[in-house]
Structure formats: structure tokens, C-alpha cells
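# the following block contains a protein sequence and its predicted model.
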Amino acid sequence: MKLLRWILFPISALYGGLMSFRNHLYNIGKKPQVEFDRTVISVGNLSMGGTGKTPMVEYLIRLLQKDYRLATLSRGYGRKTRGYRMASETDTAETMGDEPYQYYRKFGTNISVCVGEERVIAIPSALMEKEDIEVFLLDDAYQHRKVARDFNILLSDFNHPFYEDYILPTGELRESRSGAKRADCVIITKSPETIDEQERREIKVNVKVYLGEKPVFFSRIIYDEPKPVFKEQLGELIKGSTVLLLTAIADNKMFKTEVERNYSIKQEFVFQDHHGFTAKDLDGLLTYLQTQKEEIKIVTTEKDMVRLLTLAEHPLFKKTTAFYIPIRFELEEEEKFTSRLFKVLEQKKNLN
């Protein structure tokens, strides 16, 4: 691995230099940022993915939806449409992307869910449809600097912190570690239930090398009870059941570990992140299940679930029941975090 890193290092150095120069142009104002009169909150990371952006956005929605008219704005990665789009009843994961459609299924009656590659165009487009939007939640927008933001949240995986990583392709960072200084806070995600205080202090010290004196928070993922993918498929997933694991996310290790705690995994079907499931994919699962004598249920993630919905009529779901496991974001020192966030929201409101 060390040899490969040395081989790839010149490419990483070139890419890192280009990203640093781009950021420098924004920092000195040579590349302009557009500031909007609505509050803009960004959730992102320095790495390629898998840090928990989706549950963080959902956490913010639950926190703010009673007091503010919200809109989420994502690029809509993996969708089959292009340009700006606001979710409606006719949309699916194919037209919106899996994460935005997940937001719409959960919160669509209370918030606006939008996608658009160019966020600087998507925000005024959304306001033309719903001028009463007060807060935009930008999903995976840390490197998208055309839009000025009022609160910049940087996520970093507890098991793979940015300060131990390297720039692409040597590592998984989209830009250098110094990019963390643009954040208003860093949230360490996927933390274990208990963290040794010495380890906690070491993590904070390592983050603050790049972040300065801005706060560092710790969070964890909470798994809820499994639910059927299709409402028509009644029943429950009994602990100890034999299951087939179906995932297409950036890193399924944590999810797999959680499933293994409660069920017996007979087989895994793993696809690349954001994979759009097809009938042919499900044919493979069906063929496997037909060779098994015991009853085997399917277990998948919530993000993968939304991409299965258009395949409800596939014979696989006559053969067995598919379940997904919802997740929630639990934040330590929540009062300290919310106090900072609501202060920003109030300051923006007073400016307008």
C-alpha cells in the first residue's frame, strides 16, 4: 500500500495543488460567491463519501422544520434527469436521486426537496416556485463554493478521520486537510457508544490543528427497527432470522455489523454506491433464493430501499419479503450545537 501511495503521489500533488489554487481564488475574491437573503446551511465532507451526510441533513430537518420553512438542495447524483427540479408526487429515485427522494418520502409534505447541479441557479429557481422558503440545507456542498453559506458543517468519520487521509488518488480526500478551516464546526460521525476520554481529547487536538478554536462535536448512528420495503408486504423481521444482505452504499461495514448483531447473514449482494437497481440485478437474488431450502428475508439500507420501489412487481418480492433499517443521527452536546445554529439563523433574520 505504501508503494502504491508513492506511485500515485505525483498525481495527488497535482490535483491537490489545483484544488488549493481554486480555493485561494475564492478566498481572495477572484472567484465570486453569490450570497442569498435566505439562510444557507451546508453539510459536507473532505472525503469521497460515507461520512453520514444524509442522516445529518435529516437531523437538521427534524430540528428546524417546526420553526422554519425549509428546502433541501442536492446535486441529485445518479438520477436520470438533469437541471433544476423540485420533487413532486410523480418523482422517484430515478428522477431525483436516492438521497433527495428519501428526504421527500419522509418530509415532503413539510419541506421542499430540490435537486440541481448548479446550486447557484437552483436556489433562485426554488424561490420562484416557493418564495416563502427561509432556509436552504445544501447536501454535499462543501467543495461547491459558488454559493456563500451562513453555517458550514464538516463531517468526518470516526474510523477514518480526514487528518489521517490523503488527497485523491493516493487517499480519499477531495481537497487538502487545510480545507477544514472553512468549517464553522466539525462533527465526528459514526462514533462508538462509549469513547475513551483520552481518545476524545486526541481527536479534538488533531482536528483543531486545521480547524482552530471552532467546536468539534461527536455523533453516532442509531438503528431503528426494520420496516418492510413495500407496505403490501406485512410482517416483521424476527431476531435470529436468516437474511440476505443487499447494499449499494459507499461503505457497508457498519451496516453489516449492525445486521450481524441481530440476524444471520446467509449471503451478500454488494453493488457500488448509488447503483440503480435493475430487474436483472434482482433476477440474480431470485435465482440464489430458489436454490435455498430455508426461508430467507432480504435486508437493505434505507437509501437502497428508495431505489427498489420502482421494482415492486418483480417476482423476487413474491418469493420473499424485503426489509430496510432506518437510521437516526444522535449528537452529543446537542444544546451547544443548536445554540450556535439558532444564533446564526437569528442573525440572518435580523439582517433581512
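Arrived safely, thanks for sending. Everything numeric in this text was worked out from a predicted model, so none of it was measured.
# use CA for all of it now, contacts and neighbours both
Fine.
# so Glu236: helix, strand or coil?
Of the three states, Glu236 takes coil under DSSP: H, G, I helix; E, B strand; the rest coil.
# wait, isn't it in contact with Lys297?
No. Distance between Glu236 and Lys297: 10.1 Å, which falls outside the contact criterion (Cα atoms under 8 Å).
# neighbour count: these two, which is higher?
Neighbour count, other Cα atoms under 10 Å: between Glu236 and Lys297, Lys297 has more, with 20 against 12.
# now the closest residue to that one other than its chain neighbours: how far from Asp273?
The shortest distance from Lys297 to any non-neighbouring residue, by Cα to Cα, 6 or more residues apart in numbering, is to Val243 (4.7 Å). As judged by Cα to Cα, to the nearest Å, Val243 and Asp273 stand 21 Å apart.
# of these two, who's got more company?
Neighbours per residue (other Cα under 10 Å) separate Val243 from Asp273, with Val243 holding more: 23 against 16.
# I'd like to know which elements the helix or strand where that one lies is packed against.
Val243 belongs to strand 242-247 when assigned by DSSP states H and E. If you count contacts as 3 or more Cα pairs under 8 Å, 6 or more residues apart in numbering; DSSP states H and E, strand 242-247 packs onto strand 264-270, strand 297-301.
# hmm, who's touching it?
Residues outside strand 242-247 that contact it (Cα atoms under 8 Å, 6 or more residues apart in numbering): 256, 263-271, 295-301, 304.
# please, a ChimeraX command that selects the buried ones among the residues you listed?
Paste this into ChimeraX to select the buried members of the contacts of strand 242-247, with burial taken from 16 or more other Cα atoms under 10 Å:
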select :256,263,264,265,267,296,297,298,299,300,301,304
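# structure B:
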Amino acid sequence: MQLLRKIAFPFSLLYAIVVYLRNLCYDTGLFNSKTFDTPTVCIGNLSTGGSGKTPMIEWVLKHLNQNKSIAVLSRGYKRQSQGFLFVNPDMSPEAAGDEPLQIATKFPNTVVAVDPNRQSGIKILEEQVIPDLILLDDAYQHRKVKATFYVLLTAYSQLYTRDWYLPTGNLRDHKNQAKRANVIIVTKCPAQLSEEEQNEVIRSLAPQPEQQVLFCTLAYKEKVIGVNETLSLESLKTREVILVTAIANPEPLLQYLRSKGIRYDHRKFPDHHYFTEKEKSEFNKAPVILTTEKDFTRMGGKVDNAYYLGVEHRFLNDGKEKFIGQLNSL
């Protein structure tokens, strides 16, 4: 795979030029971006995934002013339905998309919708829901909408400044588009990241004077949740565990499980993979299937011995207060 990526370097140069020119057309006004009356917060990244966008959406929903009426608009990546759709917990992941369904299930009082056309989706939400705030999930590259506030995520182990463009690297957008962010959040940091190490990251990112750089780490839960029961993570030490992941970057999870003394046989699938009936049948033969919440959602309750380990972002220093203060001011 690494050899193929190196061979593809000329194509990555062409890709970089194309995304640069596309953004230039928007930056100079040659292409139009639409603004809306409802405040919109775009949460996204410059890479192909693995920065923790869905957990950040959930973090915002959990911590933002509860007096605000918030709607979430997502593309619904790889869903089999078309056009605009309100998502409810009774839908299948194939119809709603795995991440929107996960959010709708965890936050039943929040309106969650999917639409590949963000302009159209926002317009429908404004007409039918009238929310105080709209969270745009993974819309950083969707330049047809100009958001009120931009949150750019970048993983500590794969900063966008140290990455390269597809297909040689993982960047799907030009590095210079970090300039549009109001806040840059470095995710998946070590829990004990020193001030010196934080400053080194900030120097690498070279933010604009008005941009804030915040840091957060992943906080895993102590229990795993299954279809019919909840178990302590500790109890898995003595059991035969098959770990199933279909996410962009499972390495933080693997490291955490190893640190807890959990032994596992890892079955890795492509990001957003929808498990076939045959695969689900095979999973049901295993003593314990351990997976992520997103993957658990895609199993659709058809793997009786499956459990997911929940995770959330935890801000370092006073990042939580700074971030919430910015969002509540919109």
C-alpha cells in the first residue's frame, strides 16, 4: 500500500492543484457561497477521516446551552436513501447513514437530518424546524454554504501540516484552508500532553492571530454496552474477544485496549463498511464481539454477542470553557 501511494505522487500533485483552484474560486467570489439567517457551526477536517468528528458533534450537543434548539445536518455518507431525510432511531443504518443514526439514537430530542445538498437541507430545517443553531457535520469542504463558525479538527498523530494530498497522503482539502477556521482542535492527544509539547504543535500549525488552538484527548468508558446487557471492561480480560473495527483510524482504540490488558483478535474493515448478513452470522459464532459505537450501529442489533466501548472527547487545560463560551455566543 505504501509503495502504491508513493507511485501515485504525481496524481497527488494534480489533486492538490485542483482543490487549490476550486477553493480560490470561492475565496475570490468567482463561485458563490450562501449564508443563512440561522447560525451554523461547521465541524470538519482537511483529511479523509479519523479526527473524531462524530464524537465532537455529540460533545457539543451534550455541553451546549440546553435552552438552545439545535439541529444536526449531515450528508449521511454511504446511505442508500436519496435527498433530504429526517433521521429517527427506528431507521436502519443503511437508510439513515451510520453516524446520523448514532446521533439520533443518543439524542432523541435533537432534530437530525441528512441531505447531500447542504443549502437545500438548511433551508428545509429553517422552514420546518426553525432551530436556534444548526451543526453541519463534516461540511468543511462544502463551500456552497458559508458557515457562521468553523471548527477544524486535526488528529495529534496526523496533523494536517505534516500530511500530504490524496492519494499519496490523506488530505482531501488544501492546507491553506485552515485559515477559515475560527478554532482548531487537536484531537486524540496523549492525556498528559505537556505545555511544551502543546506549544510545539501550535508552532507546527502556525495559526492566524485570531485563531484559537485547543487540545483534547479521548476518554474511553469503563463499561461496554451490548444488545442485552452491560459488562465491565475489566471482565473482558478473561474472555476470548474478537475486535471488529470499520473506522478510519482504530490505533488509539488498540492502544487503549492493550493498556488495559485486553487481548483480542482484530478484524479490520474499511471505514463505514456495512456488514453483510454472512459477516454478522460469523460474528454471532464468536464468544464476544467488541467494537466501536459506530460499528455497533451498523450491526443493526443483529449480533447478539456484540458490545461497544463508548468514547468521548475530553479537553485539556481550560479548553472546554473556551470552546463552550465561543459556541454559546453565537
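Arrived safely, thanks for sending. Treat the numbers as computed from the prediction; the structure is a model and nothing was measured.
# distance to Asp196 of structure 1 added to the helices and strands packed on strand 242-247 of structure 1, as TSV?
Formatted as TSV, those follow (distance: least, Cα to Cα, whole Å):
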stretch	distance to Asp196 of structure 1
strand 264-270	30
strand 297-301	29
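# show me where structure 1 has its strands.
Here structure 1 has its strands, by DSSP state E, at 39-45, 70-74, 85-86, 112-115, 135-139, 151-157, 185-189, 216-223, 227-228, 242-247, 264-270, 297-301, 322-325, 327-331.
# mean shift of the second one relative to structure 2?
Going back to what we said before, that points to strand 70-74 of structure 1. In this overlay with structure 2, the average offset of strand 70-74 of structure 1 from its partner residues is 0.6 Å by mean Cα distance after the TM-score superposition for structure 1.
# list the buried ones in stretch 153-173 of structure 2?
153-156, 158-160, 164-173.
# likewise stretch 32-43 of structure 1?
Buried-residue list, stretch 32-43 of structure 1, by 16+ other Cα under 10 Å: 33, 38-43.
# ok, those vs Lys318 of structure 1, which is closest?
The closest of these to Lys318 of structure 1 turns out to be Val43 (Cα to Cα; 39.3 Å).
# tell me if I'm right that that closest one and Gln143 touch.
No. Val43 of structure 1 lies out of contact with Gln143 (Cα under 8 Å); the separation is 10.3 Å.
# give the contact list for the equivalent of Lys188 of structure 2 over in structure 1.
For Lys188 of structure 2, the equivalent position in structure 1 is taken to be Lys190, counting by TM-score structural alignment. By Cα under 8 Å, 6+ apart, the contact list for Lys190 of structure 1 reads 51-52, 157-159, 219-221.
# got the contact list for Lys239 of structure 1?
Residues in contact with Lys239 of structure 1 (Cα under 8 Å, 6+ apart) are 262-263.
# I'd like the distance between it and Asn262 of structure 1.
Lys239 of structure 1 sits 5 Å away from Asn262 of structure 1, going by Cα to Cα.
# again with Glu213 of structure 1
41 Å.
# check Pro215 of structure 1 too.
According to Cα to Cα, Pro215 of structure 1 and Asn262 of structure 1 sit 36 Å apart.
# so for the two, which residue has more residues nearby?
Set Pro215 of structure 1 next to Asn262 and count neighbours by other Cα under 10 Å: Pro215 wins out with 17 against 14.
# can you tell me which residue in structure 2 aligns to the more buried one?
Residue correspondence, TM-score structural alignment: Pro215 of structure 1 in this structure matches Gln212 in structure 2.
# about what we covered before: how about the helices and strands packed on strand 242-247 of structure 1, which one is nearest Gln102 of structure 1?
Gln102 of structure 1 lies closest to strand 297-301 among these, at 11.2 Å (Cα to Cα).
# by how much does the longest helix anywhere in structure 1 deviate from structure 2 on average?
Identified as the longest helix of structure 1 according to DSSP state H is helix 2-27. Taken over the aligned residues, the distance from helix 2-27 of structure 1 to structure 2 averages 2.4 Å (mean Cα distance after the TM-score superposition for structure 1).
# can you list the buried residues in that helix?
By 16+ other Cα under 10 Å, the buried positions in helix 2-27 of structure 1 come out as 8-9, 12-13, 15-16, 19-20, 23.
# what about whatever residue of structure 2 lines up with Asp251 of structure 1, how many neighbours?
Using TM-score structural alignment as the criterion, Asp251 of structure 1 maps onto Asn249 of structure 2. By other Cα under 10 Å, the residues close to Asn249 of structure 2 number 15.
# ditto for the one 10 residues further on
When neighbours are counted by other Cα under 10 Å, Ser259 of structure 2 registers 9.
# that one matches what in structure 1?
Counting by TM-score structural alignment, Ser259 of structure 2 lines up with Arg261 in structure 1.
# state the distance from its match to Leu289 of structure 1.
Distance of Arg261 of structure 1 to Leu289 of structure 1, given as Cα to Cα: 22 Å.
# is it true that Ile57 of structure 2 touches Cys42?
No. At 9.7 Å, Ile57 of structure 2 does not count as touching Cys42 under the criterion of Cα under 8 Å.
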